[in-house]
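J.: Structure for the following, please:
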Amino acid sequence: MVGTTVDRRAASGLGAAAAGMLLIAATYGMARFGVGLFAPRIGAKRPELTDVLGWAGAAQFTSYSLAAVLAARLVDRRPRAGLLLAGATAVTGCLGVAIAPTPALFVLAVFVGGMGGGFASPALVPVIDAVVAPRAGAAAQSVVNSGTAVGVIGAGVVASAAASVGAAWLFMALVCAAATAAAWWPARARGDLPAARPAATPPARPVRGPWRLLAVPAVAAVIAGAGSALIWTFGPLLITASGAVPAERVGRLWIALGLGGVLGVLTGALVRRSGTRGGWCWCAGALAVAGAGVGVSVAAGSAGAAYAGMALFGAGYMGLSGVLILWARQVWPGSAGAGTSVLFIALATGQALGSVGFGLARDLLDPAVLAGLAAGLCAAGGLTALAGRR
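T.: A predicted model of the protein is given here:
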């Protein structure tokens, strides 16, 4: 009987981890990052939206930060509500992008869709911890966090197969709804989630380290985030416009990015070997080389450089975000969740600023120059991590 109970919990935990991965895939890889992927087709089919793509990129990064702030106050008490908010905002955003008749409504839809990831990640942490056996908790969280790469690959497949932009976003709205239901189902009747426990005594206040310990990684995240915004928001558009990759094959660029992102699971080993600062420098350096590769692809029309640059970008970015989590745990061990939120908000702030800046600069600078600037920012973000090192 005991063995049967353990087997059932293991199966339940595996299912919850897989469902959580799908929710991250839908909210991050599709609802949040899908705008950059579809930029070439959006520009071709709906040219009136081309001029607001930079603002749309800034909108989704900003809304992600807003949702992360709200989630930090909500999901510790009501994680199931956080899951539902993640799904509702992602679905609404995808539907809005599919049918938005004006640039203003398009940006608003992207803003709403970008909130999904900000709610999903914090809400899934207590859900997975409650459903999964303690000894499997770390592995389960790793499975969930791999969802971004999976979602990016899925979005690339959708972009390659869909007959139109509207149809693709309608399909992704359905995926977001299904993923939300799958993630909510194993948590629906749990009595060990915070919202289900009697509040007999107030929970202990988490112990936080000095804010100055987050200063260096936060500044580094803003700078590297600004550099990463070029590829997230405009990468496929610049590559297809240069002729390096035909517009009808744009989905392959995103698939390459997602496949590279799978290497993000090695972040823990990298940090154990090189430390948090060293791991950050390696990942930021990968982003810088990726930006240079995209620059070569648009200058020389090289498809190989484009695919290689996107794959390396995926590996560097997934590793970068993983290092931020480990850095927060190192310097704020008593409040790692709050520290992670701070650093992720810093990363998204840089991405919002970068999206606007690169959007304004697109008409003024050659695409290869823009890629060089992005690479320089990523490299600067890596070097910033060495500040104050003893």
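
J.: hey, let's count contacts and neighbours off CA atoms from now on
T.: Noted.

J.: so how far is stretch 220-228 off the chain centroid?
T.: Centroid separation for stretch 220-228 versus its chain: 14 Å, with CA atoms, centre = their mean, to the nearest Å.

J.: Please apply the same query to stretch 215-234.
T.: For stretch 215-234 - counting by CA atoms, centre = their mean - the centre lies 12 Å from the chain centre.

J.: Of all the residues in it, which ones are buried?
T.: By neighbour count with 16 or more other CA atoms under 10 Å, stretch 215-234 contains the buried residues 216-234.

J.: Which of those fall in helices?
T.: 216-229 (DSSP state H).

J.: okay, these in TSV with distance to residue 4 next?
T.: Output for those, formatted as TSV (distance: CA to CA, whole Å):
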residue	distance to residue 4
216	49
217	46
218	46
219	50
220	49
221	46
222	49
223	51
224	49
225	47
226	51
227	51
228	48
229	49
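
J.: which residue is nearest the middle of the protein?
T.: residue 28 (4.9 Å; CA atoms, centre = their mean).

J.: Using the three-state scheme, assign residue 203.
T.: When classified by DSSP: H, G, I helix; E, B strand; the rest coil, residue 203 comes out as coil.

J.: Out of the ones in helices among the buried residues of stretch 215-234, the closest to residue 202 would be?
T.: Closest approach to residue 202 among these (CA to CA): residue 218, at 30.7 Å.

J.: And this one, please, so the two structures can be compared:
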Amino acid sequence: MFENKLIVVGLPMIAVTYGLSRFSYGLMLPYINETMNMAQSTSGVISSLSYIAYCIAIVLAMVFSNRVSPRSILIVAGFSSTIGLGIISVSGNPGVLGLGIFLAGLSTGFSSPPYADIIDENVEIKLQNQTNSWINSGTSIGTALTGVIAIIMTDSWRETYLIFMVIATVVLFANYKVLPKKQNQTLNKNVKSGFSKEEWRRAIPLILASLLLGTSCSAYWTFSRDFMLQNESVPDYLGEWLWVIIGVAGLLGGTAGACINKFGLMPAYRISVIALSTSSLLLGTFTDYIMIGFLSPALFGSSYIFMTGVLIVWGISVFKSNPSFGLGIPFLILALGQAIGSIFSGVIADLLSYNVLFIGASIIGYLALIFKRT
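T.: The predicted structure is shown next:
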């Protein structure tokens, strides 16, 4: 079955581009800061570069989806990830680090939309939601792997990024060998025909929800581990294993497609938003309790992957004629929210505190509950 082969190469690619190339920065930030001694506001701006790069890349991926094969776009994703990770590993100042973060961030935008096209063309309809969800759960694998390697390598963050670069190269080669070489001609025709006003009207709640959720979760991705390591009431091992907990819990998010098929899109969406927002609220208000130190990242990891899986299905259901566009729009807006959130998160953490930051992030997340599919 081709869907199984696609998951075997697609899940690792998402693990590399999202987990290793994009979200690893928040994990490695405490160690990078020991070398570069950056202010929190500078750390936040550098983090935003990854999200800005993602926005640029996902727009390019959607624009060129009718001219370039999905396989070619994914090869570009693999190359940008490999080069970006290599630059990060040798960076000696915030400027070079920001360049590496930006290039690595491009890979995330290039990697998501093409898989939606390949799945639409090569996987039977009843298996498409689940295939999309399992490939999307690669973020969890990448996050957990990042955490384990960081623990083994302790504070050797440059060597860690070199290992990430090697892994990215292997995954790039696997995708090059397995992905179909033929361009999707059906999609080519559909993209040229454009989108109706009705589709755009139906996309408004999805866009607004994605913006709020991206803004809400950016604080967790960037500063949660730094907060845990600085909090004297939290055991050191919780800070060290935080990324692993997030990643392992995120595997539950791979069930998003099956849950949507069984219970419906909106119930799945509301559950994911409540869980995601509550994870930030717990982190900001109950950090003195060790169980909360486990529960918060477990909630965040599982609900984030589940939520993004829901957004994939929601977007594709709105833009039925172009799956890559349907996936790309919510992910683009999610990343835009994360870019905005990362900048403001660093400023808020500098001026107020991490506690205020995470409580505020949870409130923004809860606001996304007002939106529903029309």
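
J.: Fetch the TM-score of the aligned pair.
T.: In this superposition the chains share a TM-score of 0.90, using TM-score structural alignment, normalised by the length of the second structure; 369 aligned residues with a CA RMSD of 2.6 Å.

J.: how close does residue 8 of the first structure get to residue 182 of the first structure?
T.: Using CA to CA, to the nearest Å, one gets 18 Å for the distance from residue 8 of the first structure to residue 182 of the first structure.

J.: more crowded one of the two?
T.: Neighbour count, other CA atoms under 10 Å: between residue 8 of the first structure and residue 182, residue 182 has more, with 18 against 12.

J.: neighbours around residue 11 of the first structure, how many?
T.: The tally of other residues near residue 11 of the first structure (other CA under 10 Å) stands at 13.

J.: Could you measure from it over to residue 235 of the first structure?
T.: The gap separating residue 11 of the first structure from residue 235 of the first structure is 40 Å, by CA to CA.

J.: Ok, residue 286 of the first structure next?
T.: On the measure of CA to CA, residue 286 of the first structure and residue 235 of the first structure end up 16 Å apart.

J.: Comparing the two, which residue is more hemmed in?
T.: residue 235 (28 against 25).

J.: Trace that one over to the second structure, please.
T.: Under the alignment (TM-score structural alignment), residue 235 of the first structure pairs with residue 224 of the second structure.

J.: dump the residue contacts of that match.
T.: residue 26 (CA atoms under 8 Å, 6 or more residues apart in numbering).

J.: Secondary structure element holding the alignment partner in the first structure of residue 132 of the second structure?
T.: With TM-score structural alignment as the criterion, the equivalent of residue 132 of the second structure in the first structure is residue 141. Assigned by DSSP states H and E, residue 141 of the first structure falls within helix 137-145.

J.: mean shift between that helix and the second structure?
T.: With mean CA distance after the TM-score superposition for the first structure, helix 137-145 of the first structure departs from the second structure by a mean of 3.6 Å once superposed.

J.: What are the contacting residues of the helix or strand just after that helix?
T.: Once the chain leaves helix 137-145 of the first structure, the next helix or strand it forms, by DSSP H and E, is helix 147-161. Residues outside helix 147-161 of the first structure that contact it (CA under 8 Å, 6+ apart): 20-26, 28-30, 33-34, 37-38, 165, 168, 172, 248-262, 314, 318.

J.: Filter the residues you listed down to the buried ones.
T.: Buried, going by 16+ other CA under 10 Å: 20-26, 28-30, 33-34, 37-38, 165, 168, 172, 250-262, 314, 318, out of the contacts of helix 147-161 of the first structure.

J.: Can you give me the neighbour number for residue 374 of the second structure?
T.: 10.

J.: my bad, should have said residue 295 of the second structure
T.: 17.

J.: Then residue 184 of the second structure?
T.: 20.

J.: Could you do residue 369 of the first structure as well?
T.: Applying other CA under 10 Å, I find that residue 369 of the first structure has 15 neighbouring residues.

J.: Return the residues in contact with it.
T.: Neighbour list for residue 369 of the first structure: residue 295 [criterion: CA under 8 Å, 6+ apart].

J.: Counterpart of it over in the second structure?
T.: With TM-score structural alignment as the criterion, residue 369 of the first structure lines up with residue 356 in the second structure.

J.: And its match, how far from residue 191 of the second structure?
T.: Separation of residue 356 of the second structure from residue 191 of the second structure (CA to CA) stands at 44 Å.

J.: ditto for residue 30 of the second structure
T.: In this view, residue 30 of the second structure and residue 191 of the second structure are 44 Å apart by CA to CA.

J.: cool, and residue 13 of the second structure?
T.: Relative to residue 191 of the second structure, and taking CA to CA, residue 13 of the second structure is found at 25 Å.

J.: next one: residue 337 of the second structure
T.: In this view, residue 337 of the second structure and residue 191 of the second structure are 26 Å apart by CA to CA.

J.: the more surrounded of these two?
T.: It is residue 337, of residue 337 of the second structure and residue 191, that has more neighbours when counted by other CA under 10 Å, with 25 against 19.
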